[in-house]
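Engineer: here are the coordinates; sequence isn't available:
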């Protein structure tokens, strides 16, 4: 239907030509219509198909000017020539950029306003033509702004999708890749065959998960696609993360018994990214302490603090993408996240999220 609407401007052409042919308005008018249809119409069609640029419409303008000259000799008005002129003006206004298309608009508009004025009592016809000319140019400008807005929306959508994919790649795959590098380093430095075998097995598992995530990202999007892993629904998910990290990490959770369940997936993602950064920057042997609580000074909020001490060194500096994406996730729930060095030479990340529900204190 949309494609059909793009060609509706063609319908008046045979109707106007046939109407004037039946009226028998003279050979000059007929010849002017033939010139307009033979020269201007093919150019307009090719422009509509995208084969001719705006500057290429000069052929249509020249044909219409010749046709207008023949119409002026006939001392009448040609609906066919007028309609094709209006279509040409609209197309020029829609895609014109530069002096040549602008000059073509001015020349064609002035010619269509002057020719009716040559008729007896032609002032009224000239004013009517001027109104139609202004309307055609306005429609062309409106379509131009619509095209530009559409391109901007497409560019914005493409950029948003690129950022979404980049965030997913960082959140889901950077964790696995960091673990692979650390395990590979441990295996290379160890003479224990059992430790090396265990490290290689875990590297294989992490590599398989990373490949699955990459395949999922490049596959066609599906809103109903199941999640990569079970979504964190309670404090137990945080305990599991810390337990998987290793013996050098410990966690303490003291929160209200009725915490809004929406905050657990966000805290889980913050914890994953923070532990990955500890392993990347401080090293896998750096001690980590995680506390989750509802302190009195932050009434109605859940605060998670991840502190790590100095280690033997990790893989080097990061890009800052992870912290930026975490701030976005946390801010969606009205929370804040702060990161900085500790007095003991380590690093701490403090995340505060408002809890929508309050309850009595307890330990989970």
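Structural biologist: Yes, it's here. Computed from a predicted structure; not experimentally measured.
Engineer: Every contact and neighbour count from this point should use C-alpha atoms.
Structural biologist: Noted.
Engineer: Was I right to think residue 171 contacts residue 322?
Structural biologist: Yes - counting by CA atoms under 8 Å, residue 171 touches residue 322, with 7.0 Å between them.
Engineer: Touching both of these two, which residues are there?
Structural biologist: When contacts are counted by CA atoms under 8 Å, 6 or more residues apart in numbering, residue 171 and residue 322 are jointly contacted by residue 273.
Engineer: Tell me the spacing between the most centrally placed residue in the chain and residue 50.
Structural biologist: Centroid-nearest residue in the chain: residue 157, 1.4 Å away (criterion: CA atoms, centre = their mean). Plainly put, residue 157 is 24 Å away from residue 50 if you go by CA to CA, to the nearest Å.
Engineer: now swap in residue 323 and tell me
Structural biologist: When residue 323 is compared with residue 50 (using CA to CA), they lie 46 Å apart.
Engineer: More neighbours: these two, which one.
Structural biologist: Taking other CA atoms under 10 Å, residue 323 and residue 50 do not tie; residue 323 has more neighbours (19 against 10).
Engineer: Tell me who's in contact with the more buried one.
Structural biologist: Residue 323 touches residue 273, counting by CA under 8 Å, 6+ apart.
Engineer: ranges for the helices of the stretch 101-250 of the chain?
Structural biologist: 123-168, 174-189, 193-218, 235-245 (DSSP state H, counting those that start in this stretch).
Engineer: Now tabulate those in TSV and tack on distance to residue 279.
Structural biologist: TSV is the format used below for these (distance: least, CA to CA, whole Å):
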stretch	distance to residue 279
helix 123-168	19
helix 174-189	8
helix 193-218	15
helix 235-245	9
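Engineer: Below is an additional structure, to be compared with the one above:
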């Protein structure tokens, strides 16, 4: 149906040809019409099917100029050649990319305007043709602009999809790989055969989960699935103790829905991490999953950058809402909101972990936190170590309504 609509410009061609045969314009205009239709129509149809290839249109212009010239010899107008010329001008304006294309537009436009001048009272017809030529070129330029907009939208969508996939790869696969590396290091430094066997088993399990996530991600991309939020943020954390690798895959831990979920996350991380929570129970549901995402990323970065046995302290407290930056909350100020939840993840100095990261995780966290009107700060501690401080409104929806009322 869509292709049929794009071919509607072909309907006037037989009608104008039949009209000129009926009124008896003479052999010269009829021959010109035959040349214009025989040369122009196939090329115009082909050019419309492949709008990116405008070179054949130059041959159509030559055929249309021949038809117009034969009509001018008979001191009359050729409606068929005029109509096909308008279609060609629109297509050229849409796809022109070289000087030859622009020259073809100018020559064909001038030829259509000049031909009526050979007729009696041709100035009036020339003025009408001039308006039609301008309209055809304008339509072509409009279609050209629409084509560019479509290309830009496709490029933007492709870039957004690449970023989404990169974020999911980091959020899911990077944590599994971190756990694999930590386990491999622990197994390589130990002479205990049982420890090595346990580590290899857990490495296999973690690798299997990572492979499953990659397959799922590829499957989602093929089916053009666009989910804004994830229900399975499956990170993995690992710690290595003197007795062996205490590896608890966080992908087995459900996403946080309250304070106890954060405590379970810390318990799975290892004995070197402690958590203190002083938060009210009336916290909006979207807040806990974001805090969980920040906590998992922070703990994984501790293992990656500081080492396996570095002490980690996590505190969750309540503070006034005005401590959240105005830039991240829609320029809202004051402390009349429901308050804010602050989570601090701090670790001491360590001997070093498995290597440096890319910064993708922290950038992704800032986006997640910013969507709820919060902010996140990360940086070194004065006495050594690192801290990540996250502030989120207790009720982001309430804060958003207050910002709109103001």
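Structural biologist: Great, that's in hand. As the structure is a prediction and not an experimental result, all values here were calculated from the model.
Engineer: quick one on the thing from earlier: map the residue nearest to the centre of the first structure across to the second structure for me.
Structural biologist: By TM-score structural alignment, residue 157 of the first structure lines up with residue 157 in the second structure.
Engineer: Now check the second structure for the residue matching residue 277 of the first structure.
Structural biologist: Aligned partner of residue 277 of the first structure by TM-score structural alignment: residue 301.
Engineer: and that match, what element?
Structural biologist: helix 287-301 (DSSP states H and E).
Engineer: In the first structure, what stretch matches the next helix or strand after that helix?
Structural biologist: Proceeding N to C from helix 287-301 of the second structure, the next assigned helix or strand is strand 312-319, under DSSP H and E. Aligned by TM-score structural alignment, strand 312-319 of the second structure corresponds to residues 288-295 of the first structure.
Engineer: cool, and stretch 266-277 of the second structure?
Structural biologist: Using TM-score structural alignment, stretch 266-277 of the second structure pairs with 242-253 in the first structure.
Engineer: what does that stretch contact?
Structural biologist: By CA under 8 Å, 6+ apart, stretch 242-253 of the first structure touches 235, 239, 275, 285-293, 363-364.
Engineer: what's the answer for stretch 201-213 of the second structure, then?
Structural biologist: Residues contacting stretch 201-213 of the second structure (CA under 8 Å, 6+ apart): 172-173, 176-177, 179-180, 183-184, 247, 249.
Engineer: Just the buried subset of these, please.
Structural biologist: Buried members of the contacts of stretch 201-213 of the second structure, counted by 16 or more other CA atoms under 10 Å: 172-173, 176-177, 179-180, 183-184, 247, 249.
Engineer: With distance to residue 110 of the second structure added, can I get these in TSV?
Structural biologist: As requested, these are arranged in TSV below (distance: CA to CA, whole Å):
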residue	distance to residue 110 of the second structure
172	63
173	64
176	69
177	68
179	73
180	73
183	78
184	77
247	79
249	75
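Engineer: which of the residues you listed sit farthest apart?
Structural biologist: The most widely separated members of these, counting by CA to CA, are 172 and 184 (19.1 Å).
Engineer: Which helix or strand contains the spatially closest residue to residue 32 of the second structure that is not a sequence neighbour?
Structural biologist: Among residues not flanking residue 32 of the second structure along the chain, residue 67 sits closest, at 3.7 Å (CA to CA, 6 or more residues apart in numbering). Using DSSP H and E, residue 67 of the second structure maps to helix 57-73.
Engineer: Tell me which other helices or strands that helix touches.
Structural biologist: Applying 3 or more CA pairs under 8 Å, 6 or more residues apart in numbering; DSSP states H and E, we find helix 57-73 of the second structure packed against helix 27-35, helix 41-49, helix 79-95, helix 99-114.
Engineer: for those helices, which one sits closest to residue 348 of the second structure?
Structural biologist: helix 79-95 (62.5 Å).
Engineer: and the closest one, how far from the first structure on average?
Structural biologist: For helix 79-95 of the second structure, the mean deviation from the first structure after alignment is 0.4 Å (mean CA distance after the TM-score superposition for the first structure).
Engineer: Give me the buried positions along that helix.
Structural biologist: 79-95.
Engineer: Return the angle between stretch directions for it and helix 57-73.
Structural biologist: Comparing the axes of helix 79-95 of the second structure and helix 57-73 via axes from the mean of the first three to the mean of the last three CA atoms, to 10 degrees yields an angle of 150 degrees.
Engineer: Relative to the whole chain's centre, how far out is helix 79-95 of the second structure?
Structural biologist: Relative to its chain's centre, helix 79-95 of the second structure lies at 36 Å (CA atoms, centre = their mean, to the nearest Å).
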